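Participant: I would like the atomic coordinates for the input below:
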Amino acid sequence: MNLRKGCGRMSKRPPIVLNPMDTIAVLPHGAKKGEDPLELGAPLESNIMPGHKIARKAHEQGEAIIKFGQIIGRATQPIGAGEHVHSHNCAFSDHGQNYEIGCDYEAAKAAVPNLEARTFMGYKRANGTIGTRNYVALCSTVNCSSTVVHRAAQELQIEGAFDAYENVDGVAIFTHESGCGMNNKGLGFEILDKVLWGHATHPNVGMALFIGLGCEVMQISKMRENFDDPNQSLMDRFISMTIQEEGGTRKTIDAVKAKVRELLPELNKAKREECPASELKIALQCGASDGFSGITANPALGVASDMLVGLGATSILSETSEIYGAEQLLLRRAVSKEVGDKLVSQIHWWEDYVEMHKGSLDNNPSPGNKAGGLTTILEKSLGATAKSGSAPLTAVYDYAERVTEHGFVFMDTPGYDPVCGTGQIAGGAHMIIFTTGRGSAYGSKPAPTIKVASNDHLFASMPDDMDINCGDILSEGVTLEQKGAEIVEEILKVASGAPTKSEALGLGDNEFIPWHIGAVM
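Facilitator: I've put the predicted structure just below:
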């Protein structure tokens, strides 16, 4: 079914067949007991919720169930034509891993639109980076200093410290549950180091303060060795202190507040200027997905991703555990074997990682995903990968690694939203575009989140959280191209300072969650 073409307003849309090869159809409005949505002479034995699937044909036990033209699982029992297909009769199955790296690269390159240059109003930093926000960042190096960070930020806000500074967006808090009791050379340490440094030096941060206890493994002096700005342009705004040196909790809170107040006038001198859209790095993410996410919001974001690439900007797909089973669609578009091989190695690492912890990658979808109509990780991954559009895969990054390439890229992260977003922002993402079908209260700092609803009901029921509605792709016949263009326009508005719904709600101070890997000692 081609959703790129408008079809006019429909009061009740018939079952959706996404690919002629599909053996199931999706019910956009659900169906009641006794109805026969496909007119196969097989009335339903029970009610079915919107976004769920019914069989277009009979399936024998073990037979492949196909959606998006791809296998999403196999029948665990005989399924009659017209029957509800879900977790009671469909299960995860192994997928092929005979990867064809780069075989579709030329077609992917041709799919990138040729667009005229666009601009936004951003902050040009002294080190050459460009920001879309201007935050004061308070970062704890260890959990022991988290209370100091939260208390200092709270008191500054209550006292109205930022009220007189119109060019300062306020304070962003980065606290966590680690920083000590860890190997100072292990992967967990490296990740925390990259995440803290990536947030403190993010283009959306104008001034950063690191607060430690003093005796922890994550030493501030060690972090300074990572300072890679030859012009020292951030050093005068990179401040550190420890509770032990300041003389205790209360004195450190007062010292943090005094330092912020001292530097605010200088930080407020930053002014928005016209900047090329090609400098934007946009993270793509989905959470609390439903059966419509892979039909409306995710492919619309895929169109927007291709448009961003056409503008010379960067789009960052992540959530390795939620592309599992669909990685071939990305590998076929890889710019080189080296890029493809790095993604393959990440996939294999995840297989070993979940096995080591006695888990399964098909523990995903979540209960909420399944209630919304998603049955297996293969189905969810195929829908989630639609966010990537059709552009070539130009680079693959490790978690929280600094993103330097333009175009469509991939970053290895878990699927858990705050851990994923923390890594994407540490890599330099200016904002996150977050599609959801069940509803989400996610937000992020210093990079804001734009939330995109997959269906009309969600957009109407959570109006204070949702920025864009993709439900009208089905209800009003809006094309994917039109919706993709709408998303790009919203990105440019937000990059220029327009607040998102999550910013208006004050979200973002509790979503900083670095990926914790390694032994706690």
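Participant: going forward, measure contacts and count neighbours with C-alpha atoms only.
Facilitator: OK.
Participant: need the helices for the stretch 101-250 of the chain, in chain order.
Facilitator: Applying DSSP state H, counting those that start in this stretch to the stretch 101-250 of the chain gives helices spanning 105-110, 146-158, 187-200, 220-224, 243-246, 249-267.
Participant: For V136, which of the ones you listed is the nearest?
Facilitator: helix 249-267 (7.8 Å; C-alpha to C-alpha).
Participant: returning to that earlier point: for the helices of the stretch 101-250 of the chain, which one sits closest to P499?
Facilitator: helix 146-158 (18.5 Å).
Participant: thinking again about what came up before, winner for burial among the helices of the stretch 101-250 of the chain?
Facilitator: For the helices of the stretch 101-250 of the chain, the largest average neighbour count (mean count of other C-alpha atoms under 10 Å) is found in helix 187-200, namely a mean of 22.
Participant: Could you also give me the structure for this second sequence? I'd like to compare it with the first:
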Amino acid sequence: MSRVLILNPADDVAIALDDIAVGDTPEGLDAPARAAVATGHKIARRAVEAGGLVRRYGQVIGRARAAIAVGDHVHVHNLAMAMAEDGREAEVGVDVKPLEALSGATFNGIVRADDRVGTRNYIGVLTSVNCSATVARRIADAFPDSALPQGVDGVVAFTHQGGCGGSSLSSDTTLLQRTLAGYARHPNFHSILIVGLGCEANQIPAWLANEGLEAGPSLRALTIQEAGGTARAIEAGIEVVRELVSEAAKVQRQPVSAAHLTVGLQCGGSDGWSGVTANPALGAAVDLLVAHGGSAMLSETPEIWGAEHLLLRRAASQAVADRLNARLEWWRAYADKHGMELNNNPSPGNLKGGLTTILEKSLGAVAKSGSTPLNDVIGYAEPLTARGLSFMDSPGYDPCSATGQIASGANLIVFTTGRGSVFGAKPAPSIKVASNAKLASWMDEDMDIDASPVLTGAPMEDVGRAIFERMLAVASGEPSKSEALGIGDNEFVPWQVGAYL
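Facilitator: This is a model prediction of the structure:
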């Protein structure tokens, strides 16, 4: 068996399948290794002159900082960023290939009165402001999972750091209101209690009016000041939630089409294998989901930078392409304003796992979206309206990005990882896909799917189908690994981009 993997004949590098020592000459290389190369890292299979382009996946991942010889370890010491125009042409729509429609895939979902379909049955305790966080937590803590009736998945408080400290008309308040409204409408909630202080910038009546929401039997609200203080507000909230739990226990699951699934696509703690196994396998699952009429959301705008041309080539229209380019331009300006470089994005864990530039990381990240057309681009936490694949603008920070996806309507999250993320995101169950066998074995209590068989001959389509089938099982109520561990109460992180006054 070869000890290196060549992903594309045009590639200047191969990927080490195990640790390669100095002097080893793996099959596929014309010269011995000139340095030790760890598994998942890159080894040069072609000489590249200083300043020359370096390719992986058949795509540019950077320029050589210095001359690279065959057998060199290719990483941060000799590989730098490439300019946007270097080999990344974007012909809008040329790769649009509608998928053949499929039918028959179902899951046992929860059909709400307005025909929205959920995968979980939670009671949510939302907060209008940080000042009401403790009261909301105390209300939710009065309802431990072990004490809830069958069919009620939990009572969860969603707290944050915003809601005041700035103008009631600020962009952050608007963004927070939109995010909270997305949760208030989410089909994975049976009902919602909103807890406020009473004097915050994010006034509950104004927020509800701005977002077209109305208080009613399944959307309740209280403020600490009107309740008479902390203890009285907690007592009042517990009484409300007790009533809501009783009603939620009456809900029954029923078979529904996979077309009712909306999956948020996430990756974190990526390594050199993420773009080879887990991400493209998830992409294969997305293609199956979309073919069955379902929807998926790709996000994390800074983590598609350098691979946006692949999405633009799949844009369903020029308008979709224009919206994606507009978000990328915003991020360039945002980074410049704050003295940052988008290429600072690869984390220490990414670098240790073999990823070098944001171009390389982004090419792997985009693979999560499969081959389906890109049908829409929406802002953070904006309601999802298009079927199939959409892109939601967000930072590259996983909890913040997933929060936006859930607010936009994702009723399931699939999260790929190479280093070992331990992510959950109530109310949407989170499925973890491991990129390598070591991780899948070492952190088996956190990983739902092992995508590493792709490296030993398993067809990508088979691993993708396994992920798709796991989506259907979890959507039907089977706990994901993160749910079994009780993860997901603390990952509500609305995006804050503005200033505090």
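Participant: TM value for the aligned chains?
Facilitator: For these two chains in superposition, a TM-score of 0.97 is obtained (TM-score structural alignment, normalised by the length of structure 2); 499 aligned residues with a C-alpha RMSD of 1.5 Å.
Participant: returning to what we had before: can you tell me which of the helices of the stretch 101-250 of structure 1 comes nearest to E273 of structure 1?
Facilitator: Per C-alpha to C-alpha, nearest to E273 of structure 1 of those: helix 249-267, 15.4 Å.
Participant: give the contact list for T201 of structure 1.
Facilitator: Neighbouring residues of T201 of structure 1 by C-alpha atoms under 8 Å, 6 or more residues apart in numbering: A208, L234.
Participant: Can you tell me what it aligns to in structure 2?
Facilitator: Superposed on structure 2 with TM-score structural alignment, T201 of structure 1 falls opposite R185.
Participant: Now do its match against S218 of structure 2, distance only.
Facilitator: 10 Å (C-alpha to C-alpha, to the nearest Å).
Participant: just R46 of structure 2 next, same as before
Facilitator: For R46 of structure 2 relative to S218 of structure 2 (C-alpha to C-alpha), the value is 63 Å.
Participant: neighbour count winner among these two?
Facilitator: R46 (20 against 16; other C-alpha atoms under 10 Å).
Participant: Quick one: map that one onto structure 1.
Facilitator: R46 of structure 2 maps onto K57 in structure 1, by TM-score structural alignment.
Participant: show me what contacts the equivalent of W495 of structure 2 over in structure 1?
Facilitator: With TM-score structural alignment as the criterion, the equivalent of W495 of structure 2 in structure 1 is W515. With contacts defined as C-alpha under 8 Å, 6+ apart, W515 of structure 1 is in contact with G188, I191, L192, P414, V419, G423.
Participant: List just the nearest of these to G247 of structure 1.
Facilitator: L192 (26.3 Å).
Participant: Show me what the closest one lines up with in structure 2.
Facilitator: That one, L192 of structure 1, aligns with L176 by TM-score structural alignment.
Participant: Repeat that for E266 of structure 1.
Facilitator: Using TM-score structural alignment, the partner of E266 of structure 1 in structure 2 is E247.
Participant: Next: A81 of structure 1.
Facilitator: Matched to structure 2 by TM-score structural alignment, A81 of structure 1 sits across from V70.
Participant: With E503 of structure 1 instead?
Facilitator: In structure 2, E503 of structure 1 lands on E483 (TM-score structural alignment).
Participant: circling back: can you redo the helices of the stretch 101-250 of structure 1 as CSV with distance to L378 of structure 1?
Facilitator: As requested, the helices of the stretch 101-250 of structure 1 are exported to CSV (distance: least, C-alpha to C-alpha, whole Å):
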stretch, distance to L378 of structure 1
helix 105-110, 23
helix 146-158, 39
helix 187-200, 28
helix 220-224, 40
helix 243-246, 49
helix 249-267, 48
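Participant: closest to H357 of structure 1 out of these?
Facilitator: Minimum separation from H357 of structure 1 across the helices of the stretch 101-250 of structure 1 (C-alpha to C-alpha) falls at helix 187-200, 16.2 Å.
Participant: The closest one vs structure 2, mean deviation?
Facilitator: Following the fit onto structure 2, the mean deviation recorded for helix 187-200 of structure 1 is 1.1 Å by mean C-alpha distance after the TM-score superposition for structure 1.
Participant: Please name every helix or strand in contact with that helix.
Facilitator: Applying 3 or more C-alpha pairs under 8 Å, 6 or more residues apart in numbering; DSSP states H and E, one finds that helix 187-200 of structure 1 contacts strand 135-140, strand 205-212, helix 417-426.
Participant: So K57 of structure 1 is in contact with A25, correct?
Facilitator: No: look at K57 of structure 1 against A25 with C-alpha atoms under 8 Å: they stay out of range, at 10.0 Å.
Participant: Check whether T223 of structure 2 really touches A233, as I assumed.
Facilitator: Yes: with contacts counted by C-alpha under 8 Å, T223 of structure 2 reaches A233, the gap being 7.2 Å.
Participant: Find residues that contact each of those two.
Facilitator: Common neighbours of T223 of structure 2 and A233 (C-alpha under 8 Å, 6+ apart) do not exist.
Participant: count of neighbours near whatever residue of structure 2 lines up with A31 of structure 1?
Facilitator: Correspondence of A31 of structure 1 to structure 2, assessed by TM-score structural alignment: I20. I20 of structure 2 has 23 neighbouring residues, counting by other C-alpha under 10 Å.
Participant: do you know how far the closest residue to I20 of structure 2 other than its chain neighbours is from E360 of structure 2?
Facilitator: Distance criterion C-alpha to C-alpha, 6 or more residues apart in numbering; nearest residue to I20 of structure 2, sequence neighbours excluded, is V37 at 5.1 Å. Note on V37 of structure 2: its distance to E360 of structure 2, by C-alpha to C-alpha, is 18 Å.
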